[in-house]
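> Got a predicted model here, sequence first, then my questions.
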Amino acid sequence: MPPVIHFNHAGASILAPETVELIVAHLRREAELGPMEAGTAAADRLEAGYARAARLLGCAATDVAFGTGHGQLYGDILASVPLKAGDRVLVSRQEWIGNVLALKHACHVSGASMSVMPWDETTAVDVEAVVRSLDPDVKIVALTWVGASGALINPAEALGKALRQAKSGAFYMIDASQAIGQLPVDVSEIGCDVLVACGRKFLRGPRGTALAYISPRLAVSMVPRRVDDRSAKLDVGRAAIHQSAQAVETAEFAVALRLGLIDSLERALSLNAFDTRVKLNALATELRNRLTDVPGVNILDLGRDKAAFVTFVIEGIPCQRVKELLAARGITIGKNGVGYTPFDMDIRGITEILRASVHFGNTDTDIEKLVQAVREIAAEAAEAA
């Protein structure tokens, strides 16, 4: 079976062959030596992963936590933040549904309230308006850096700078799952307290992996809801929670997948993050411009700065059907419904989108094949109308 032409990196990217082999090799060692013995042999490599992640994120290794997915880490961190009745939580319009549910639940059990931050004419977070809305009751400011329903890049660094200048005591949480691997990330410049990302998107890590930055300021005040022998230790008869990012980690994890994530981190570090941004943006811009010229295609991207994907619909044909027709041609793209980003898509009055995301493996020939396939599908839909 020939390999697919993959344009769904924003959903889950295809692993580098070397990463696949590394994961499989460890599974073989588990079968040969025993899982615990193979894990012990990989201990130094696993520990080195914290330093690799710290380099990529711009923080100390003790500020890094690994997990099994974005939702798991985000939810565990959020559940550790003390909230009470009267507290306010501000979220971005582009917030992912998993974050929305976790935030709503946290507000429900604590008595806090949640509201969507103001946005500007491009739909990005309006930093100045957010600052005007701040008061001592604001305890969390949650931002999705790059949303799932459009290529817009939110001003993460500008918002962080504004929160610091306003001397806000709120904890600043960033969903960077769509950003890491395609945008430069430096939490020391952003000024956030939390940055969470899954490994499977532009970072090209395996599914079932994630990483997070947790600021020392937040780490010392967290009250984890779940504790085990990784996040705490027994001290004079009580559970002493580690006052670091380790407080949200679990003792049990898939070693092979963690090793695959570490390999992906090293691959990202071997590249210049700013060069990566330029190259992927050029690919996405080329695809966006060419799809714009296809009759019957409506581009739905918003924002001044755009990420490495293109969102669109084809007139007269459901997005799921387009996805199926492209798959039959050996081309994979993403399809999102309103459930992925409920605030943004509801405000825009759209219920579904197609999303074609690019990475280094995509060539001009790949783009030509995708555009031609979309052209054919759009023409067939127009004829049937």
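Received it, and whenever you're ready, just let me know what you need. Numbering: from 1, shown residues only.
> Could you use CA atoms for every contact and neighbour count after this?
Fine.
> my guess is residue 367 meets residue 287, correct?
Yes - taking contacts as CA atoms under 8 Å, residue 367 lies within contact range of residue 287: 6.3 Å.
> quick one, strands of the stretch 51-200 of the chain?
Taking DSSP state E, counting those that start in this stretch, the strands of the stretch 51-200 of the chain run over residues 64-67, 88-91, 113-116, 138-144, 171-175, 194-198.
> Just send those strands back as a markdown table, with mean neighbour count too.
Output for those, formatted as a markdown table (neighbours: other CA atoms under 10 Å):
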| stretch | mean neighbour count |
| --- | --- |
| strand 64-67 | 26 |
| strand 88-91 | 24 |
| strand 113-116 | 18 |
| strand 138-144 | 25 |
| strand 171-175 | 25 |
| strand 194-198 | 28 |
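> would you turn the ones you listed into a markdown table with distance to residue 80?
Shown next, in a markdown table, are those (distance: least, CA to CA, whole Å):
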| stretch | distance to residue 80 |
| --- | --- |
| strand 64-67 | 14 |
| strand 88-91 | 15 |
| strand 113-116 | 17 |
| strand 138-144 | 12 |
| strand 171-175 | 12 |
| strand 194-198 | 12 |
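> Contact partners for the residue nearest the centre of the chain?
Geometric centre of the chain, nearest residue: residue 177, 0.9 Å, by CA atoms, centre = their mean. By CA atoms under 8 Å, 6 or more residues apart in numbering, the residues touching residue 177 are 70, 146, 196-199, 201.
> and what of residue 158?
Counting by CA under 8 Å, 6+ apart, residue 158 has contacts 127, 190.
> try this one side by side with the last:
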Amino acid sequence: MSPLDVQQLRDNTPGCQSGIVHFNHAGASLPSQASLDAIIDQLQREARDGPMEAGEHGAILAEKARRAAGQLLNAPTSSIAFASSGSAAWSMAFQALGPWQPGERILVGRHEWGANLASMQLAVQAGAQIEVIPCDETGAVCPSALASMIDANVKLIDLTWLPANGGLINPAEAIGAVARRHAIPYFIDAGQAVGQLPVDVQALHCDVLKSAGRKHLRGPRGTALLYVRPTFLQRLNPAQRDVFSAPWSAEGFDLRNDARRFETSEVSYALLAGLGNALQEVNRLGVERTWERVLRLSERIREALRQIPGVSLHDLGTHHSGLIAFNLAGWDAFELKRRLGLKRINIGANGVAYTPLDMRARDLMSIARISVSPLNTEQDIERLIGALRELRD
């Protein structure tokens, strides 16, 4: 990306004009003015024409968003559903995979997202077991270790691709190859991946993939994507249904034959209008260009952090994402986040509950987290590093 490209992105993003340095894109990124305009325009239509009457236009915008999501993920449009959050999307798909039986096994990476583990407790209550796939010497989930765990009782392999508590990029494609070889359902939590790096669901061999709209996609809060492989769809029996997801026919109420069986008739078309615009912007910019800039900026930050006495980085793996987990000696991560916020610098902070298996394995109570976007600049980095040096001193 050229300096002009970056400046145009920033000029079109109100948050970049506020004087705040935003390094919390993994929590929620900054929307463009065009995304805000799309949301407001749909709300105004609803106020002017009537909310239900404006739904026809909203449905058109929702389908544009669905096509843009399919383009981004290399997926058929019919395989995309929308949800209110990434956790809600994942939980709906997981519950639809049941019912669970005693002795069935769920294999997860050590870095599994806490909300997914919470949803799995329904299976545990039915007698299923959650087992952790061993890591390799770098701390990433090990595909060969996974292969050695496979037996007839494994009902699901689940992977958090880019964990919330560090820069690890798990080998999602290699894990998918194991799952496909043994015909075992494979779910990917791609909440921190979609919009940050290229995502091709065909190459990943996944049956289900979810991502939030508010993170690297720069969409509004309250939106998420759910991909379901078309040939896997019939194995999923959603518990939540209405006349949209299971429309009436001569034989009764039948589930839709596309991913929209996970949607309902009640939806915020305004939010989907904003998400659709955000997805189109990602596609126009090119996620490969985004990924190249994120890698460059995040490595620049990591190098600078290594020069600050008392900073400890918590990266795992050999190749790192734009999520940078660290601690500063003498500082609680949440207090550090608060103090930087007073300096108008936004970062994130995670506790054990977000990634409990990995945090406990590494004896970490909390981590501070910097997450990078193409919106960030060298000047942003200088302000961040300068503020950390001041707090360290």
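Alright, I've got the coordinates. Just so it is clear, the model here is predicted, and its values are computed rather than measured.
> Tell me how the two chains score on TM-score.
Here the TM-score for the pair of chains, by TM-score structural alignment, normalised by the length of structure 1, is 0.95; 376 aligned residues with a CA RMSD of 1.3 Å.
> of the contacts of residue 177 of structure 1, which stay in contact in structure 2?
Retained in structure 2 (both residues aligned by TM-score structural alignment, their matches' CA atoms under 8 Å) from these: 70, 146, 196-198, 201.
> what does residue 257 of structure 1 align to in structure 2?
Residue 257 of structure 1 maps onto residue 271 in structure 2, with residues paired by TM-score structural alignment.
> From what I see, that match and residue 223 are in contact.
Yes - look at residue 271 of structure 2 against residue 223 with CA under 8 Å: they come within range, at 6.9 Å.
> Would you mind telling me which of those two has more residues around it?
Using other CA atoms under 10 Å as the criterion, residue 271 of structure 2 and residue 223 rank with residue 271 on top: 25 against 22.
> Leaving out sequence neighbours, find the closest residue to the more buried one.
Counting by CA to CA, 6 or more residues apart in numbering, residue 39 is the residue found nearest to residue 271 of structure 2 once chain neighbours are left out, at 5.9 Å.
> Residue 6 of structure 2 too?
residue 375 (6.4 Å).
> quick one: secondary structure of the one you found?
coil (DSSP: H, G, I helix; E, B strand; the rest coil).
> in structure 2, what residues pair with stretch 20-33 of structure 1?
Stretch 20-33 of structure 1 maps onto residues 36-49 of structure 2, going by TM-score structural alignment.
> Go through the matching stretch and flag the buried ones.
36, 38-40, 42-43, 45-46 (16 or more other CA atoms under 10 Å).
> Following superposition onto structure 1, what is the mean distance for it?
Superposed on structure 1, stretch 36-49 of structure 2 shows a mean distance to its aligned partners of 1.4 Å (mean CA distance after the TM-score superposition for structure 1).
> contact partners of that stretch?
Applying CA under 8 Å, 6+ apart, the set of residues contacting stretch 36-49 of structure 2 is 51-55, 58, 269-274, 277.
> please redo it, this time with the cut-off set to 6 Å
Counting by CA atoms under 6 Å, 6 or more residues apart in numbering, stretch 36-49 of structure 2 makes contact with 54, 270-271, 273-274, all of which sit outside it.
> ok, so of those, who is nearest residue 122 of structure 2?
residue 271 (30.4 Å; CA to CA).
> roughly how far apart are the closest one and residue 318 of structure 2?
As judged by CA to CA, to the nearest Å, residue 271 of structure 2 and residue 318 of structure 2 stand 37 Å apart.
> got it, and residue 143 of structure 2?
On the measure of CA to CA, residue 143 of structure 2 and residue 318 of structure 2 end up 15 Å apart.
> what does residue 81 of structure 2 give?
33 Å.
> With residue 269 of structure 2 instead?
41 Å.
> Pull out the buried residues from stretch 90-99 of structure 2.
Quick answer for stretch 90-99 of structure 2 (16+ other CA under 10 Å): 90-98.
> repeat for stretch 140-154 of structure 2
Buried residues in stretch 140-154 of structure 2 (16+ other CA under 10 Å): 140-143, 146-147, 150, 154.
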